[in-house]
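Prediction below, plus the sequence it came from.
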Amino acid sequence: MSPLIFFASAPKNMGSLLAEELIKLGMRDATETRGGARFSGTLEDGYRACLWSRIANRLLLPIAHASANGPDDLYEIAREVAWEEHLTPDHTFAIQFDGLLPGISHSHFGVLRVKDAIADRFSERFGHRPSVDPNDPDLRVHVYAHQGTIGISIDLSGQSLHLRGYRDAGSAAPLKENLAAAVLLRAGWADIAAEGGALLDPMCGSGTLVIEGALIAADIAPGLMRPRFGFHGWLQHDEPTWQRLLGEARIRRDAGLRRLGGLRGYDVNSDAIRISLHHLERAGLTGYAHFERRELNDCRPGHPEDEGLVIVNPPYGERLGNEDELPDLYARLGSVLKERFVGWRAGVFTGAPELGKCMGLRAQRMHTLYNGPIECKLLHFRVEPRYFVSNQPRPLPPEERSPSATMLANRIVKNLKSLRKWQRDEQVSCLRIYDADLPEYALAIDIYEGEKRWVHVQEYAAPASVDPKRARQRLREALGLIPEVLEVPGEQVYFKIRRPQKGLNQYEKLAETRHFHEVSESGHRFLVNFEDYLDTGLFLDHRDVRRLIGALAPGKRFLNLFAYTGTASVYAAMGGAVSTTTVDMSRTYLEWAASNLGLNRIESDAHELIQADCIRWLESMATRRQFDLIFLDPPSFSTSKRMYGTLDIQRDHVGLIKSAMRVLEPGGDLIFSNNLRRFRIDLDALAPLEVVDISADTLPRDFARNPRIHNCWRIRHSAS
């Protein structure tokens, strides 16, 4: 008996991977062709491809092939097929028509001509004909027209083979199962798993990469969960052969599950984790992989000794994510890999490969794959120090700078000169020397003086009207001349992109170097960090607010709400406060605040640190605690898994101020501040409180170019 010829279709650019897979399944003559791969073999080989292929979309068995010049030829070719060998008049069928044929402008017309041919043949021979069922037919027929030829095939797969059967819900922008498998196979997961390596997806979404990784590692046939294939309603189906293949697959699955472990998926979205766990259960893999809600910055190996593959499909703008936030996201991903996954391999599948340059890792190679119509790249990394690179923009050398760069240099020198005497008289060692003075260079430049001079540069996100290429060139010009003008080594210049921070981004880390440096301000000592967070730990525009708190503090009980790194508490304690209470939701910032207090030798039990949601804490303390001086400096907007609801300072400021005033003694002062530039305080709603705007009085000289940098009020109970 001559061998059968099969065609397995695959997504674009996956034909070679499919041919490699089929060869490993025993189809030694499998070769890549247009749209997939061909191979010859027995019906058992076809069944094996349906059951085991992780890459294929469909498996077709060609039954007719002929030249055709139009719809009439299509009809005659289809009518000559011995359809009675494939289905009975009592069966149902469906037709899929792909390709181009003269005289057929729409695929539906091609479907109708083939349907008529099948119906007419059965009517002539049996007196009645099978019915069409487009949704759940007994037999699917595939017709392909190309360059004047027609190919007719039996679709042995039925529904697309990428539908494994475990996924019935999805989060936004999920990968199809066969694309996820292709990403894993291209990333070398099969070999890593065979050596006992671990798999981790830090942005797992609906869990597809982790579950496909488990199927590969445990040698589980991807079709084992499917209840039905296209051949089940085919007259030539060989059920004993199929059952034998299923039995072999179940034995391999049971053996593979005994050695399966080390698969983890994290996601910031709790709904995504819920869906992942549901899919894991449907796949019969509960207990064999671990899904957990975690921020990207909290991702780490399951065990310190683990090594293996980090695989991730981060947002890339086409379907998910705010494009303005994506460079920071990729930078954080790179930092997490470099800090916690040294020795691992990593695969990043993205439709915006240029974002990979933000990761600070040199890609070893890349593969092109398609997520639907979107061309994507799989970037391959080895997480080893020799491949670490800077993710900062490369400065332009002097000979490539434009004449406007000279204007920037001159402006920085001029600003420094005008601030020099004031800086010396006020004992200011950390100051802003440039704040988007020139529209071409939308930067904020701060100097921090300690045992060295450090420069902190932040770029304001450019409006959409600005050419991104030109904006990046100007940034590179600035980063090239700043070290020269300020006479600091390039490694002491730190660069970040400044964007409005919302929600969970308030507390997200950019890195985890834990590199802290000591600086001083008016005789107070503080620790700053230039790498791990968007802000350094010391808000320079609040310098005069802190001085006011220190001046008001003698003999007072001081409360610092939304305390950040506790700098205001240091001023209050050093100013003579009898006690300070520092409240913040972030443990990291409270630990930082403790370090700042200790650095200034403030170690009394009278100075307490409390980790809590400030809003709920105020509600609980309203009748139990009283303070003489309160500093209330909330973020403009905040939401967190630890926070009760959300905070919108424009919407919520009246209630928040009133809650703070309930714990303020008569005659006491509440200093209320925020940095929402469009903020408008509701004086009518706050009556009869005495509210005095001190924004201008608390604006430091080095921020005079930007008077809306913060808003500040001194609020007291009414004298009456």
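Thanks, I have the structure now.

okay, CA-based contacts and neighbour counts for the rest of this
Noted.

quick one: residue 432 and residue 447 touch, right?
Yes: using CA atoms under 8 Å, residue 432 is in contact with residue 447, at 6.4 Å.

More neighbours: those two, which one.
Using other CA atoms under 10 Å as the criterion, residue 432 and residue 447 rank with residue 432 on top: 22 against 18.

Which elements pack onto the longest helix seen in the chain?
Determined from DSSP state H, the single longest helix within the chain is helix 403-425. Applying 3 or more CA pairs under 8 Å, 6 or more residues apart in numbering; DSSP states H and E, we find helix 403-425 packed against strand 430-435, helix 468-486.

And here is the other one:
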Amino acid sequence: MPNFIALTSAGIELLLAEELVELGATDVAPKVQSVHFSCSFETAQKICLWTRLATRILRHVVQVSGSSKEKIYDGVLGFDWHPFFTKTKVFAVEFVGTDKSIRNSQFGGQIVKDAIVDNIREETGKRPDVDKQSPDLIIQARLFKGQCNVYVDFSGPSLHQRGYRKAQGAAPLKEHLAAGIIRRSGWDGKSSFVDLFCGSGTLLIEAAMINKNRASGLTRRQFSFVKHPEFLVHKYEAIRDEAIAQEKPISADIIGFEIVGYVLDIARENIAMAGLEGDIKLAQQDAVKATVGKDVTPGWIVSNPPYGERIGDSITLLTLFKKLGFNLKSNYVNWNMSLLCTENTLLKLLKLQKDKEYKFKNGAIDILLVKYQLTEQQCEMGNVTSNGYF
């Protein structure tokens, strides 16, 4: 059974491992920013189509014991590369890792590239073209602890690119990170989902896709596995048709608030691009005043509010979080809530007891996802009347 590696962001590894098991993978082993697993070729195609948490899927083809230039060259040269080049005219090599023998990735990549070129030239008498800018196929070598493992790209361009983000706000979350945050929040996929700081709408769109059971990769034009020798069009079309048949109508209230008008317009454009018009409700409203109304049953609030590394000056943020805490305790009793932040200082102004917290990375920024249960006792809710917007 083929072996694969799924790449992702820091903090998502265990969630991705769970997702891969759900999608049919075996021998699942989380690593740093990656998960190793095994599955059939067809299951790997299904994973590419469905995964919400992986950014890339690579297929393992060669393991080289040793890290010297000679051993890596001989190990790569000895593999039968010809089947991968029957549909490939141009390729590129990525190299990850260094050691005493391979002191920079460029040198390591050159060794692997030379071995593949020599292999194909010996087999066909022709030299394949190399182009880092627009390759048909990407081959990645990963050097770690004296072993060089070589992979062939299976998924293609980053899987976080769902194709619906026409534009973005000032501090966007990548789609796979948004999906990971939603999963870590504990949302059941069925109850009400509210984002008080919806920005360009990424959390809302990912939540709606989860509720509708829509495969995240349906809008992608092509995956790299079409270049692999085992690929059969009719089998992939059957996998895709099955995914389309499993989609359901929206069955939860998915609600977003955003105070800035032009940012809300971006959210509307992205929602339309995702084909989710009518499935997500939006309102231009300040988060410190936003309420959903009594007809919306308590569910989950999942939001990425402004924090120090992002938007807003410190005085504005202090006022925002104090007022936000009052709104939450007044109008969101019995809700679950998960908020992103860089550290807990601002969240202390909410005057709420946190339940759990988890570490993630948003690009280069270390962030926390802090969870709360807004119980009646926690909120100490008085006789506060709220005005509904929906």
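Received, thanks. Given the structure is predicted, the values throughout are model-derived calculations rather than measurements.

Looking at the helices and strands packed on helix 403-425 of the first structure, which is nearest to residue 266 of the first structure?
Residue 266 of the first structure lies closest to helix 468-486 among these, at 32.9 Å (CA to CA).

so that closest one corresponds to what in the second structure?
On the second structure, no counterpart of helix 468-486 of the first structure exists by TM-score structural alignment.

Kindly report the same for stretch 161-170 of the first structure.
Aligned by TM-score structural alignment, stretch 161-170 of the first structure falls on residues 159-168 of the second structure.

Any buried residues in that stretch, and which?
159, 160, 161, 162, 163, 164, 165, 168 (16 or more other CA atoms under 10 Å).

Quick check: the residue most central in space within the first structure vs residue 379 of the first structure, distance?
Closest residue to the average C-alpha location of the first structure: residue 314 at 4.3 Å, with CA atoms, centre = their mean. As for residue 314 of the first structure, its distance to residue 379 of the first structure is 12 Å (criterion: CA to CA, to the nearest Å).

Need the residues touching each of these two.
348, 349, 350 (CA atoms under 8 Å, 6 or more residues apart in numbering).

Quick check: the second one touching residue 315?
Read it as residue 349 of the first structure. No: shown here, residue 349 of the first structure and residue 315 do not form a contact pair, counting by CA under 8 Å, at 9.4 Å.

Could you check which of these two is surrounded by more residues?
Each of residue 349 of the first structure and residue 315 has its neighbours counted (other CA under 10 Å); residue 349 has more, 28 against 21.

What strand or helix carries the more buried one?
strand 345-350 (DSSP states H and E).

Which residues belonging to the longest helix belonging to the second structure are considered buried?
The single longest helix within the second structure, with elements called by DSSP H, is helix 105-124. Neighbour-count burial for helix 105-124 of the second structure flags 105, 108, 109, 111, 112, 113, 115, 116, 117, 118, 119, 120 (criterion: 16+ other CA under 10 Å).

Repeat that for stretch 345-358 of the second structure.
Buried, per 16+ other CA under 10 Å, within stretch 345-358 of the second structure: 346, 347, 349, 350, 352, 354, 357.

Looks to me like the last one is in a helix.
In other words, residue 357 of the second structure. No: Residue 357 of the second structure: not assigned to a helix; according to DSSP: H, G, I helix; E, B strand; the rest coil it is strand.

From residue 99 of the second structure, how far out is it?
36 Å.

what does the fifth one give?
Noted for residue 352 of the second structure: a distance of 48 Å to residue 99 of the second structure, by CA to CA.

Over to the third one?
Residue 349 of the second structure sits 47 Å away from residue 99 of the second structure when distances are taken as CA to CA.

okay, the longest helix of the second structure sits on what stretch of the first structure?
Mapped onto the first structure using TM-score structural alignment, helix 105-124 of the second structure covers residues 107-126.

That'll do, ta.
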